[in-house]
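Visitor: Sequence plus the predicted model coming up.
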Amino acid sequence: MARAPAPRSSPAARPAWRRRLSITLKVLIGLGVLALGALVTAVYIAKAQLPSFEDLKSSPNGQMIRVHAADGTVIVSIGPSYGDWLPFDRIPAVMRSATISVEDKRFYSHLGVDPIGVARSVKVRYDRGRWVQGGSTITQQLARNVFLNNQKKFGRKFREWILALAMERKFSKSEILELYLNKVYYGGGAYGIDAAARKFFGHGANDLTLSEAAIIAGLVKAPSNYSPTADAQAAVDRAGVVLRVMAENGDISPTEAAEASPQEVKLAPEPRQNSVRYFTDWALPQLEMLIDETEKPLEVWTTLDLSMQRAADAAVRKNSPAGAQGALVALDRDGAVRAMVGGKDYVSSIYNRATQAQRQPGSAFKLFVYLAALEAGKTPESTEVDGPVSINGWSPRNSSRRFSGTVTLRTAFAYSLNTVAAKLGQMVGFTTVADMARRFGISSTINTQPSMVLGTSEVRLIDMTRAFASVANKGVAVTPFGITKVTANNEVIFNHEVDRSRVLVAPYVAAQMTDLLQTAVNTGTGRAAQIGRPVAGKTGTTSASKDGWFLGFSSGITTGVWMGRDDAKPIAGLQGGTAPARAFAQFMTAAVAKRPIEQFETEVTLPEWQLEPDEQSYFGEPDDAVFVDENGDPVAAGGVPAQETYEAGQGVERPSARSERPVPEVDPGAPPPEQQLNQDWIDRVTGRDPRQAPPPNQPRNQPPEDERPYQ
């Protein structure tokens, strides 16, 4: 008897897990189809939006900036540099092979994204706990370099995949490789293999050897780490990796790999960086405040005078003491920076001591003390008693270690008498002096302790030079600037306009200050700064000869010079009237050589006979400047309270070179003796040639109501 067939299971009897699995698979398949459709759609949309091959060839990476001197000469090009564009058939085969081997060995087989490379990257990420390998193909790298950035985010990575797939649909493999090798960044500002070959080896990419191609191909992974100019050994080691991979892939034979010698590759010498870079490093960051353009190539026109820059560089190098640094800034009458030297050697130190360093100015700070006194009603002929003075326990003394009785302000300024400066500061108020310094452009912190009149507040050279330039400009503010014009694609997008509207002091005050400054050069501490034409200026020397300054002006050019050690250690013999004044004179002689001689409309009166200076006075004696501790109390060098130092008679003693001609002590309360001048003495003190008649004295500046123009 035949058995009846078993009844079939109904759908309801099927296990629940099978139903859920079936539904899940269908949903996943549906989502996959939708995702694939979305991906294909996104790829073709991206393909339609991609620029043409010719457009991509002509589009630069990054912003090029060419900087011009005042005469139009290009002094530096900043930004990406490009060599010749090499078509695919002109790119050396070893360069193509080296790049593909080390960057994307399945370049000719994938569709723009390499699933194997991605999987390997994920595995390494899992093993090491961080992203080490990106798994990016050459096409992906090209898409990132041209269209995206280097942020390691999934959103950016997804866009990179879309673009890479789209580029593979639009361009051939040879076109992609041509774009890549001509546009990828190889370090040192070089984009493309030709620029890299010229930078590192001194010749074009047409003539690359196997070893050179291996070095360049190895740079893409980390241009800053493997750059031959930054780390030659790292570049050689990386090239060895490239050669080994090429041999493993069959692009070269093991013998060729063994015979290649990356360590024997001769590198092109680095171009010499001169002091012009101090100026461009200061000026170019200002572009962010002047313009908004960040993509178009820029032409930046500056104020730098190349002949003056060369003269400034030579003056600083020649006159700076051994082991010391030097800095110089020269401003034209409108504030244009004509020369800037931030140190003796830019290659060894890019630190700009002209604009960044803050140092004590010594007696050069007395400019603001006397400006405040002149504005308060004093005149160069006003008298003060050079005698003992004590202000809140602080008792300054003069470098000559003596007092000279009643003297004019002209004499006191010419010989940098500390006691008179202290009395003037007390008279007008130390806060008033600080306000005057701030008014004239001192941007650093200024203390208001009594010792501040001797220059205990740290200042910048460019700020001090600006202050002296404002005095030369008849009391009208001078603002230093280095950029005159900026163009983008021949369109002017910035033009500098000089502001001449801000008056700092009345013209008569500036004229009287010029009178004092000219006297300091003609007969006082700044005598070494004479250049055969009218010069006005002031020396500055800090305690223990740590800093030497000279600042002055002539024929429309104002120049500031600073010298000292970066570690602020003393320098034997450094005084404002020696090396800095000589550097000033050397530079200014060249700087104003082609400018007409300009007379100051002030009368230079010789100091009183009893203050006939000794040789040391001509070189700007240290100012016995003191420091201010954390409580604001004056402290001398070494941490000894200033008043104790002065009362004990300590300090730097320098024997007079003319001690055989003693100057009699003068009773501070006695009237000045009758002056007894003769022509021999005048010629000796002023250094004038007796065969040449001195220029006639100009009329004395009158009170405020007489504001005659002057230079």
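Guide: Arrived safely.
Visitor: Could you use CA atoms for every contact and neighbour count after this?
Guide: Fine.
Visitor: what sits against the residue nearest to Ala477 when sequence neighbours are not counted?
Guide: Distances taken as CA to CA, 6 or more residues apart in numbering put Ser470 closest to Ala477, at 5.0 Å, once the chain neighbours are dropped. Ser470 makes contacts with Phe440, Val476, Ala477, Val478, Leu504, as judged by CA atoms under 8 Å, 6 or more residues apart in numbering.
Visitor: And here is the other one:
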Amino acid sequence: MSDSKKGKRPLVADRRYASKPAKPTASKAKKPVRKRKASPRKKGGLLMRALRWVLRLVWVITWRVSAVAVLVLALAVGYFWTTLPNVTQLLDGRARGSVTLLDQEGKVYAWRGDQFGGAVTAQSVSKDLKNAVVATEDKRFYRHFGVSPRGIASAVRINLSEGRGALQGHGGSTITQQTAKLLCLGVEYDPSEWKSEAAYVADCRRGSLQRKAKEAIYALAMEVKYSKDEILSIYLNRAYMGGGAYGAEAAAQRYFGKPASALSAAEGAMIAGLLTAPSRMAPTSDLKRSQDRAATVLRLMGEQGYLSDADVAQAQQNPATLSSAARRKAGGYFADWVMSTGPEFFTRNTTEDVVIRTTLDQRLQRAAEEALIDVFENKVRKGSKAQAAIVVMGADGAVRAMVGGRETRVSGVFNRAIQAERQTGSAFKPFVYAAALELGYSPLDTVDDSPMTINIPGSGPWSPRNYTNDYKGRVTLTDALKDSLNIPAVKISESVGRDLVRRVASDFGIESDLAAGPALALGASESTLLEMTGAYAGILNGGSSVTPYGLVDLRLKGDAEPLMGSGGGIGERVIQDGAAAQLIWMMEKVVSQGTGQRAKFGGREIAGKTGTTQAARDAWFIGFTADYVAGVWMGYDDNTPLTGVTGGGLPAEIWRETMLRVHDGLPARPLPMRPPEGATRTAPAPTQRTEPPRTTEGIIEFLIRDILGGGAPNPDNTNRYPSGSDR
């Protein structure tokens, strides 16, 4: 058995691989090893590794720098976030207060100062206003995070294409950024740090790169602090919307006389259109331009789905129009005058919201404006630069209407009714006759209308003349006033004493310096239309002085009790009521029979006086009915003589057209006049006075004259007296 196993192969698997070659012995020579060249693939690998290393380095630097930048940005945003107050504290950002003026019926007719109608929210205003603002100012407002890179890039592109700097012109600011700018990035106005509020605002609106960056950070903080609607609410309350209106509520009241919650699509679009250029686009400045801008806003609202095509067409075809108060240009001359009569810290420089009730009657104001326009359009040559002014008041001095020039719908301009001091001419003569009547003269007393010469010390002889250059001989005082004769007026003035005439005029309210010489009687002194009209009101009320006034009371908004009342009204008696009644009778003859006949209307009893100064530089008519006193002045601002105009001409016609409208619907009432008794006596010549005046002051004056030898107590040394009569 054992023999049979010999020679057999073992039961193992055959080697699949050859045995490793034996290591060469040391005796064998080594073959040289050839170096291989690097392949292009190996070179590419090295470049890729280098590039990857560079990219990794850039990435490491970038994300670290970015992380630092984000951290700094977060800290900056966080800092501003901590400084932001509650949203309600940011709604009213005015530095000044407002003044609201009410007419005699309690209706608003004018505004002054920075108007803030009250806080509104994005939810409380009209939906159309809210949508119009978003569509116009920032259509992605509810989608961005406070800053719009797309908007900034677009603005830069537009600026560069229009040849401006990248940050000049369009800013690409979101509503949030605009609100940040309105808040001046949290810097409040401090009068001690800024030269003026204008300088503060200019600094807030700077457009430098640094300022833009800070504005963006502040906007981000606002987005974190407030909701979108809260940001929009701040914007709607603080944005300036022209006409002194800050915020949507003030603008709605200012232009349309309604709350912001009641605005239509056309009205909301007009207010939204103001945001780009509020002063230039304000409808009170240029209604047509404002309506055109509103049409563009309506189109944008339609394109963005806020309005249907039909709604857009309807609103564009029926554009918004101004309220009656807004059309009156914020009260014009009357409001300006009232503002000038109140205390400055409650009117021009108020920090409070003030309400002033005034004497204005808007119906009468329209009457005066329409009358002035009518006469200048139909009876004054085209291109004439002549001006006119009108004042209408009651016998107690309450001013009901005032027009200070031909441009009636203006404010903040030269007011000829209160600022122009002009020679009064024969409109002054009633005060001469008032002094005479107070001394006991009768309207039927006579005076000699014949040539006269007065030697004025230091000036030489002065010889007044009548307008017609003729003389009527002996005339009554009534006829002398009716026909506006100069020589009788001078003789009466010299007879009763210039000082008494001056005192009577001054007590009636003529506050200007009155001439000291004999030309005082001919209106050589200057006065304003308001003063003269107020003085005539004193004649109508029975001889008591009046202080013209327009302010009835002043109170802080929301308060029931006024802080101050009227500073005007009836004052002390100047002449007795009997003398006043006789003077009214004389002045009635001026209108019914004399130089003022063109003022007659409607068969009413009217009293008044014409006045034309030397060379017709000024023409006046002042008169009254039993209900109202009105004064009219006409002339050139540069003192150029009028051509063919006297007080009994165009001024009397303006007066008639005014009072005709003023008295529309009023029953006719008789004047409080008293005819004189039939006795007649002759007024003594000024150098032949034989009896003392009948007042204590007159007796003293007489004695002084007697001691001085009859000379004029206060001669005028200028020798600039009118020599021609003025009618």
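Guide: Structure received. If you're wondering where the values come from, they're calculated on a predicted model, not measured in any experiment.
Visitor: Superposed, what's their TM-score?
Guide: Once the chains are laid over each other, their TM-score by TM-score structural alignment, normalised by the length of structure 1 reads 0.61; 572 aligned residues with a CA RMSD of 6.0 Å.
Visitor: re earlier: got the contacts of Ser470 of structure 1 as TSV, with distance to Gly651 of structure 1, neighbour count and secondary structure columns?
Guide: Output for these, formatted as TSV (distance: CA to CA, whole Å; neighbours: other CA atoms under 10 Å; DSSP: H, G, I helix; E, B strand; the rest coil):
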residue	distance to Gly651 of structure 1	neighbour count	secondary structure
Phe440	32	26	coil
Val476	39	22	strand
Ala477	38	26	coil
Val478	38	30	coil
Leu504	37	18	coil
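Visitor: Which of those are retained in structure 2?
Guide: Using both residues aligned by TM-score structural alignment, their matches' CA atoms under 8 Å, structure 2 keeps these contacts from those: Phe440, Val476, Ala477, Val478.
Visitor: circling back: can you tell me which of the contacts of Ser470 of structure 1 is closest to Ser81 of structure 1?
Guide: In terms of CA to CA, no member of the contacts of Ser470 of structure 1 lies closer to Ser81 of structure 1 than Val478, at 37.0 Å.
Visitor: so what corresponds to the closest one in structure 2?
Guide: Aligned counterpart of Val478 of structure 1 in structure 2: Val546 (TM-score structural alignment).
Visitor: same check, this time on His68 of structure 1
Guide: For His68 of structure 1, the residue aligned by TM-score structural alignment is Leu102.
Visitor: Please apply the same query to Gly335 of structure 1.
Guide: Going residue by residue (TM-score structural alignment), Gly335 of structure 1 aligns to Gly397.
Visitor: likewise Arg353 of structure 1?
Guide: Under the alignment (TM-score structural alignment), Arg353 of structure 1 maps onto Arg416 of structure 2.
Visitor: Tell me, how many residues neighbour the closest residue to its match other than its chain neighbours?
Guide: Computed as CA to CA, 6+ apart, the closest residue to Arg416 of structure 2 that is not its neighbour in sequence is Gly404, at 4.7 Å. As a burial measure, Gly404 of structure 2 scores 27 neighbours (other CA atoms under 10 Å).
Visitor: I'd like to know how far Gly404 of structure 2 sits from Leu102 of structure 2.
Guide: Distance of Gly404 of structure 2 to Leu102 of structure 2, computed by CA to CA, to the nearest Å: 20 Å.
Visitor: show me where the stretch 1-150 of structure 1 has strands.
Guide: Ranges of strands in the stretch 1-150 of structure 1, per DSSP state E, counting those that start in this stretch, are 65-68, 74-78, 81-82.
Visitor: Could you do the stretch 251-400 of structure 1 as well?
Guide: Going by DSSP E, counting those that start in this stretch, the stretch 251-400 of structure 1 shows strands at 298-302, 325-331, 337-341, 383-386.
Visitor: what's the mean deviation for the third one versus structure 2?
Guide: It refers to strand 337-341 of structure 1. Aligned to structure 2 and superposed, strand 337-341 of structure 1 gives a mean residue distance of 2.3 Å (mean CA distance after the TM-score superposition for structure 1).
Visitor: Now do that strand against strand 298-302: the angle between them, please.
Guide: 90 degrees (axes from the mean of the first three to the mean of the last three CA atoms, to 10 degrees).
Visitor: what distance separates strand 337-341 of structure 1 from the centre of its chain?
Guide: 12 Å (CA atoms, centre = their mean, to the nearest Å).
Visitor: same thing with the shortest one?
Guide: Between the centre of strand 383-386 of structure 1 and the centre of its chain there are 44 Å (CA atoms, centre = their mean).
Visitor: Based on its surroundings, how many neighbours for the nearest residue to Arg656 of structure 2 once chain neighbours are set aside?
Guide: Excluding the flanking residues, the one nearest Arg656 of structure 2 by CA to CA, 6+ apart is Ala599, at 4.8 Å. Counted with other CA under 10 Å, residues neighbouring Ala599 of structure 2 total 30.
Visitor: Against Gly596 of structure 2, how distant is Glu653 of structure 2?
Guide: Glu653 of structure 2 is 9 Å from Gly596 of structure 2, by CA to CA.
Visitor: Spatially nearest residue to the equivalent of Arg277 of structure 1 over in structure 2 (excluding sequence neighbours)?
Guide: Under the alignment (TM-score structural alignment), Arg277 of structure 1 pairs with Gly332 of structure 2. Once flanking residues are discounted, Gly332 of structure 2 sits nearest to Ser411: 4.5 Å by CA to CA, 6+ apart.
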